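Student: got a structure for you, letters missing:
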């Protein structure tokens, strides 16, 4: 498999000296910028992200305030080549959402934490953003601070807990702000189902069907087949309803600003020279939306954590997340009624359809990506035959069995 995505090998022509002068004028807060050299390369390896195109630019420049210096930055732009990535982003407000998150909302969440002495950093710093004439978001390059993406694996328990700790704090602050009437956190509505034909898109629609067809050929899974047949018809519809439930006339539940795409490729970890974990940074907020808090938790437990955690430590991680959510609200001196851990379990059952959607649609794709079986995402998403192959992955089926068994016992398949 190629090391980099083909659409990230050649930066667009407008990414030139004049463009970087404009960027640096904003970053350095001076008009006196002269460029000496620019080196542009792909920001990540193939398979490390999906929708946007990402470049790393190292710019050598001079300014009136200082002598020659270097600045490394990560540049996210719209896909230039036609295909599923470009189609998805054209139809969505993903860039508008992420720019709003980085420029206004995340700084506000961190500001609220600072007021009570919590110095948690939730995300990298945004350096520059624009929607016209190009949709662009430029971030600091946190690789220079020692952060790395996880390569070909899911997160360990230690990594998962730091990620869920930050998520719990994020959720708690947004819960407080929405209670106080802050429209900044409740205005986000973009989510993974925002594509106008999400309810008929084959990748979204056929997950349970293709999973059931595969499981019908394996004796040890056959007891799940009747229930899967029963939920197959309406599961996607109910998952979409969960994601959009705040827009209902009388929404019920624990609503927060969701990360919205809380999987293992959207975190980076930092370790010290002894290999000890120091931090986990959250990335990519194009799907952030105001929705039930439990959706983010479910996304993370199935798509970020090592499968053994989901299988053996589900309740432990659930307690860890919930207790930190509650503790953060207390730290923030929240004046409303604080949810109980039992309330989160009620939410878990209320939105159980989303969990089934994740394990039947996203999880098999994730195994294929991590095991480098996906050469071309456009081909995979467009081909029924290629998608069906994902459900025969032996590692996916091995991990799916105890997860599906647990869902069966909990009544998720009813």
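Tutor: Looks like it came in fine. Note that this is a predicted model, so its numbers are computed, not measured. Numbers count the residues shown, from 1 in each chain.

Student: C-alpha from now on. contacts and neighbour counts both.
Tutor: Fine.

Student: any idea how far the strand or helix carrying residue 295 is from the chain center?
Tutor: Remark: residue 295 resides in helix 293-303, with elements defined by DSSP states H and E. Helix 293-303 sits 10 Å away from the centroid of its parent chain (C-alpha atoms, centre = their mean, to the nearest Å).

Student: Use this one as the comparison:
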């Protein structure tokens, strides 16, 4: 097919270049022929194939559904996703004598030139596909036996995990009214309660599943053990965290009045990666399979006619890990809230989470091994993890879509430039973005109050 297209292009070009009745063969546009015959550049869009669509459609609608046509339709904004590209596929199909329509949300490898992101993308796709296709069914079967509702997450219909070609087809929740909460606003109590109940259920289900088998979950499902450090390497991981902490120190210094915070962060930066790894170590009996990335962009809500959130879906299990549930709680609290909403409602939030955890455990025939007070103590033991994640994520959360750094054209030789530009963007936001300063300062104030920064 490609050869015939090339021949057609040549012939067309020859016909257009007749001079004095003679065909000017020397005028054939070699570049045009080359463009026709060369394979297209790999992009996230051409990772999606008709075979993938057919398999997802069969999983969703049954083997009698016949694919008629499909179209890739982008719908997310720059800044909504980082480790992957999220798009959608609109499908027309025939079933039981009728032509019908459906759609899928599709997560794709972003096909970036920077090798560190390619390695990260491959690992997180393995983790997420495993979570959707193996762990969630395992957890939901356990919940069903206890008479509990399944975990609220989209259904996964198909995953293709060939390295650097990864795609995952998920159910499209938009027609049901689910949408992302505006990350710029900071989450409120009504939204948080829905999330925390679901986190409690998720964590409890993992505890119940682990109790029913002598096989350690992360040994059977080895992708659970992959984390930032193992994915991107010790050296790059240390550089990344050190840079993020130094950025926050410079911001605090620019703001003024936070000398104690500045000095502490500068001292802390070189050891931040070691502390991070210590914070996410398993700490029995507070061991659960965490979501790992529970923040505003990875949660969808459904609303009633008055705008009150009534339902929730958890998304993006790309960096799930076995760790203390307090890491999920701290991650959520210090990435998705303005300071007053987090601090004023903390007791309520922890109570909601604990009661959900306890109820599911008891429905499964197991008592919670720790009290609500011990959970509070564990939460504060992991505040340092919340501080680290807050410093990393908050500047991204409050960045407007038009100001988000474009990672698509950055190569390995540009990595140091990437780090420098990220710092410059953060510092620039101090003056141009009214959301960054109060969000970060509220975190610093709490860490001073809790004695984390001392």
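Tutor: Received it, and whenever you're ready, just let me know what you need. Please read all numbers here as calculations on a predicted model, not as lab measurements.

Student: so where is the helix holding residue 295 of the first structure in the second structure?
Tutor: The alignment of helix 293-303 of the first structure onto the second structure (TM-score structural alignment) spans residues 325-335.

Student: And the helices in the stretch 151-300 of the second structure, which stretches?
Tutor: With DSSP state H, counting those that start in this stretch as the criterion, the stretch 151-300 of the second structure has helices at 189-211, 217-220, 228-232, 234-255, 259-268, 272-279.

Student: against the first structure, where does the last one fall?
Tutor: Just to be clear, that refers to helix 272-279 of the second structure. If you align by TM-score structural alignment, helix 272-279 of the second structure falls on residues 235-242 of the first structure.

Student: quick one: residue 92 of the second structure is in a strand?
Tutor: Yes. The assignment for residue 92 of the second structure by DSSP: H, G, I helix; E, B strand; the rest coil puts it in a strand.

Student: Find the nearest non-adjacent residue to it, please.
Tutor: Using C-alpha to C-alpha, 6 or more residues apart in numbering and skipping the chain neighbours, the partner closest in space to residue 92 of the second structure is residue 101 (4.6 Å).

Student: Equivalent analysis for residue 255 of the first structure, please.
Tutor: That would be residue 292: by C-alpha to C-alpha, 6+ apart, it lies 4.3 Å from residue 255 of the first structure.

Student: Please look at that neighbour and residue 242 and confirm they touch.
Tutor: Yes. The criterion here is C-alpha atoms under 8 Å, and residue 292 of the first structure meets it with residue 242 at 7.5 Å.

Student: These two: which is more packed in?
Tutor: Neighbour totals were compared for residue 292 of the first structure and residue 242, and residue 292 leads with 26 against 20 (other C-alpha atoms under 10 Å).

Student: Pull the contacting residues for that one.
Tutor: For residue 292 of the first structure, the contact set (C-alpha atoms under 8 Å, 6 or more residues apart in numbering) comprises 242-243, 245-246, 253-256, 258, 347.

Student: How about residue 354 of the first structure?
Tutor: Contact analysis of residue 354 of the first structure by C-alpha under 8 Å, 6+ apart lists 235-236, 238-239, 242, 295, 298.

Student: how close does the counterpart of residue 79 of the second structure in the first structure sit to residue 111 of the first structure?
Tutor: With TM-score structural alignment as the criterion, residue 79 of the second structure lines up with residue 47 in the first structure. Counting by C-alpha to C-alpha, to the nearest Å, the gap from residue 47 of the first structure to residue 111 of the first structure is 34 Å.

Student: Tell me which of those two has more neighbours.
Tutor: More crowded of residue 47 of the first structure and residue 111, by other C-alpha under 10 Å: residue 47, with 20 against 16.

Student: Report the secondary structure state of the residue lying closest to that one once chain neighbours are set aside.
Tutor: Closest residue to residue 47 of the first structure apart from its sequence neighbours, by C-alpha to C-alpha, 6+ apart: residue 369 at 6.6 Å. Look at residue 369 of the first structure: counting by three-state DSSP, its state is helix.

Student: Chain neighbours aside, what residue packs nearest to residue 284 of the first structure?
Tutor: Here the residue nearest residue 284 of the first structure, using C-alpha to C-alpha, 6+ apart, is residue 266, at 6.0 Å.

Student: and that neighbour, what is it in contact with?
Tutor: Neighbour list for residue 266 of the first structure: 49, 282-284 [criterion: C-alpha under 8 Å, 6+ apart].
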